[in-house]
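[1] missing the sequence, but the structure's below:
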């Protein structure tokens, strides 16, 4: 008798029922994550459809699936394929969905100079490298930096009659008002004009099919932040701080602002967290350390991670090559990757809860 005859399909399904998604705390079968289940001889093959290609616990799920199926009589081999289906967030009352965009992630701070654009650009590239479809908006209208950080020339669309269009770089589709302005040209606009410009970047740009649209906001509680939060179905916001007390204080104000606007806060990131001397390996807490983590605990929100000071981060931004792409094995690149995966996982949990 062949081994195929000895494998009970119901036993295979029952075994898979016992495997839970570690983030969603529910069976992968009940969640509809098991696809294309097939039994041939002693081999069981299946596709696990994740809720995000940036799932941080994929290895855990694979180990649990293999362990569960090992207990089924007759199973000699398990072949797992992977897919991902990112669900769309639901807009709240009065918000206008962006066609094709499933989730919007805002990156904000209440203080300039903490590396918010660096965080936004590297999280975008990290999600794209994981296999997600990613867009990135430079909503800092008066100080657009993303063209430089992605190695795109200022004013590259200044002569176009078609308006702003996304430019793909490192797997990310980027849009910035800087595409229309020659290098060094100031934007001297009042608040309502800035709010209107942000709305146009959201709704008048052809984003197409996008799993995650990341918005790099200007610092402070400005018209740009309020316009975006009121107009678009923002899935959640990442707050960036440095360890310094004044930066942490401002970050806590940003958390309070988004909570008042009804926007979920994914958590806080501590940038410029520490420095490890490359010649001695000695660690220095140049701006202090742990302030953002303590603030997150005080506010009852998640601490998403800390990013060290590394020359490669600054060098990559200056050369137009985000460190996640240019130096993926560096400590800072790994930190950005963990933060991106943590945020993607939190989105899946929010959607499971009906958020």
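    Perfect, thanks for sending it. Fair warning: this is a prediction, and the values are worked out from it, not measured in the lab.

[2] contacts and neighbour counts: CA atoms only from here.
    Will do.

[3] would you state the strands of the stretch 1-150 of the chain in chain order?
    In the stretch 1-150 of the chain, the strands defined using DSSP state E, counting those that start in this stretch lie at 20-21, 26-27, 34-40, 43-50, 77-84, 101-108, 134-138.

[4] tabulate those strands (CSV), appending distance to residue 331.
    What follows is the strands of the stretch 1-150 of the chain, written out as CSV (distance: least, C-alpha to C-alpha, whole Å):
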stretch, distance to residue 331
strand 20-21, 28
strand 26-27, 33
strand 34-40, 34
strand 43-50, 27
strand 77-84, 27
strand 101-108, 21
strand 134-138, 23
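
[5] those: which one's closest to residue 172?
    strand 134-138 (5.3 Å; C-alpha to C-alpha).

[6] the closest one to strand 101-108, inter-axis angle?
    Interaxial angle of strand 134-138 relative to strand 101-108 (axes from the mean of the first three to the mean of the last three C-alpha atoms, to 10 degrees): 40 degrees.

[7] any buried residues in stretch 145-155, and which?
    Residues 145, 146, 147, 148, 149, 150, 151, 152, 154, 155 are the ones in stretch 145-155 that count as buried (16 or more other C-alpha atoms under 10 Å).

[8] residue contacts, the fourth one?
    Spelled out, that is residue 148. Residue 148 makes contacts with 154, 317, 318, 319, 320, as judged by C-alpha atoms under 8 Å, 6 or more residues apart in numbering.

[9] any idea how far residue 13 is from the fourth one?
    Remark: distance between residue 319 and residue 13 (C-alpha to C-alpha, to the nearest Å) = 51 Å.

[10] now the last one
    Note on residue 320: its distance to residue 13, by C-alpha to C-alpha, is 49 Å.

[11] same deal with the third one?
    Computed as C-alpha to C-alpha, the residue 318 to residue 13 distance reads 52 Å.

[12] put this next to the previous one:
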């Protein structure tokens, strides 16, 4: 017999919040509770000053739910709102708070696209490794919270641990990685609204032991929504890299992404045309499956740098699925060299700042 939502809430009503002394239901910290057969997931959304004290409570909740009859899998995430107890000043003339620097991180590069399926996460992973091979200390923050891909791409499935009130990012292929995918089951969906997304992003930025890093690359979700706006408004971003394919339907959405970054006064460092050509494994013939040159032409129209074109090959897909990106698996191959060329352009630009 499957567990019910009422049973979960009854259990949570018996677990005490360490600061207030009230139970978790009365304290109103339980969010996004979902019970699906034997699968249970929920979020404990707390104030930043309570985050450290709530870590053992999260473990207590997870253990208690897992012990219930009918429960197969449990996912309990802890997010912390970075705010105080004072009510907000809603004055129309109040200046917004200044962006908060991420401790120990020199530069932050956001990798975005207006559209899903253009290979943004694959580009992020390989650019991160290429920059690391060029001598930089690099981290990856997987901000695609609804569809985290970096654990798969980087071949990592560990769970971050806390030390000195900070989460320790997972080390993979010589870079530091943090993803909500490390904190949940691989095949479970997150059903979160904007405020929880924003809180999770802020926690992964400021409550993770990133230092020291030369550059943190943020793998954004597709589109121009809550995560993008939260990142650009609350964190000083060095610049954004736009990923697109050559076809018109992708370029339309890439323009929207570029416009969003312009509206938030975020510099656009350049555009990458992914899947520029398909290279046949058997004969080596190049075929412009999605068209060719659209990304370079759009970069020229937008007045932004064109960083490079990347091919679509079987080996690029195979190495990504295997958890060893092609820059690490086949560093001397032509695909890896394309990523290195783009990374060198980014490194050269960062050196001028």
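    All right, it came through fine. Please read all numbers here as calculations on a predicted model, not as lab measurements.

[13] thinking again about what came up before, residue 320 and residue 13 of the first structure: which is more packed in?
    Legend: neighbour count by other C-alpha atoms under 10 Å for residue 320 of the first structure and residue 13, higher for residue 320 (19 against 15).

[14] helices of the stretch 51-200 of the first structure, start to end?
    58-70, 116-129, 146-149, 191-203 (DSSP state H, counting those that start in this stretch).

[15] deepest of those helices, which one?
    Sort the helices of the stretch 51-200 of the first structure by mean neighbour count, taking mean count of other C-alpha atoms under 10 Å, and helix 116-129 sits at the top with a mean of 26.

[16] okay, and it goes to which residues in the second structure?
    Aligned by TM-score structural alignment, helix 116-129 of the first structure falls on residues 120-133 of the second structure.

[17] residue 345 of the first structure matches what in the second structure?
    So residue 345 of the first structure corresponds to residue 348, using TM-score structural alignment.

[18] can you tell me the SS state at its match?
    Three-state assignment for residue 348 of the second structure (DSSP: H, G, I helix; E, B strand; the rest coil): helix.

[19] quick one: contacts for residue 41 of the second structure?
    Counting by C-alpha under 8 Å, 6+ apart, residue 41 of the second structure has contacts 32, 33, 34, 35, 74, 75, 76.

[20] out of those, which one sits closest to residue 247 of the second structure?
    Residue 247 of the second structure lies nearest to residue 32 out of the contacts of residue 41 of the second structure, by C-alpha to C-alpha, at 37.5 Å.

[21] correct me if wrong: the closest one contacts residue 191.
    Yes - with contact defined as C-alpha atoms under 8 Å, residue 32 of the second structure and residue 191 form a contacting pair (6.4 Å).

[22] which residues do those two both contact?
    Contacts common to residue 32 of the second structure and residue 191, judged by C-alpha under 8 Å, 6+ apart, are absent.

[23] just give me the match in the first structure for residue 335 of the second structure.
    Checking TM-score structural alignment: residue 335 of the second structure goes with residue 332.

[24] hang on, that match in a helix?
    Yes - the assignment for residue 332 of the first structure is a helix, going by three-state DSSP.

[25] number of nearby residues for it?
    24.

[26] again with the one 4 residues further on
    Close neighbours of residue 336 of the first structure, defined as other C-alpha under 10 Å, add up to 29.

[27] contacting residues around it?
    Residue 336 of the first structure touches 119, 122, 123, 126, 307, 324, counting by C-alpha under 8 Å, 6+ apart.

[28] list just the nearest of the residues you listed to residue 213 of the first structure.
    For the contacts of residue 336 of the first structure, the nearest to residue 213 of the first structure is residue 123 (11.0 Å; C-alpha to C-alpha).

[29] now for that closest one: which residues touch it?
    By C-alpha under 8 Å, 6+ apart, the contact list for residue 123 of the first structure reads 336, 337, 339, 340.

[30] re the thing from before, neighbours of the match of residue 345 of the first structure, how many?
    For residue 348 of the second structure, using other C-alpha under 10 Å, the count is 10.

[31] the first structure: which residue goes with residue 107 of the second structure?
    Under TM-score structural alignment, residue 107 of the second structure pairs with residue 103 in the first structure.

[32] for residue 269 of the second structure, give me its contacts.
    By C-alpha under 8 Å, 6+ apart, the residues touching residue 269 of the second structure are 239, 240, 241, 304, 305, 346.

[33] tell me the secondary structure at the aligned residue in the first structure for it.
    Aligned by TM-score structural alignment, residue 269 of the second structure pairs with residue 266 of the first structure. At residue 266 of the first structure the chain is in strand, as set by three-state DSSP.

[34] measure residue 266 of the first structure to residue 199 of the first structure for me?
    For residue 266 of the first structure relative to residue 199 of the first structure (C-alpha to C-alpha), the value is 23 Å.

[35] distance from stretch 110-119 of the first structure to the middle of the chain?
    How far stretch 110-119 of the first structure lies from its chain's middle: 16 Å, per C-alpha atoms, centre = their mean, to the nearest Å.

[36] and it, end to end?
    Across stretch 110-119 of the first structure, first to last residue, C-alpha to C-alpha, it's 14 Å.

[37] list the contacts of the nearest residue to residue 273 of the second structure once chain neighbours are set aside.
    With C-alpha to C-alpha, 6 or more residues apart in numbering as the criterion, residue 273 of the second structure has its nearest non-adjacent residue at 4.7 Å, and that residue is residue 309. By C-alpha under 8 Å, 6+ apart, the residues touching residue 309 of the second structure are 272, 273, 274, 275, 276, 338.

[38] need the counterpart of residue 309 of the second structure in the first structure.
    Match for residue 309 of the second structure (TM-score structural alignment): residue 306.

[39] cool, residue 286 of the second structure as well?
    Under the alignment by TM-score structural alignment, residue 286 of the second structure pairs with residue 283 in the first structure.

[40] show me the contacts for the residue lying closest to its match once chain neighbours are set aside.
    Leaving aside its sequence neighbours, residue 283 of the first structure sits nearest to residue 276 (C-alpha to C-alpha, 6+ apart; 4.3 Å). Residue 276 of the first structure sits next to 282, 283, 284, 308, 309, 310 when contact means C-alpha under 8 Å, 6+ apart.
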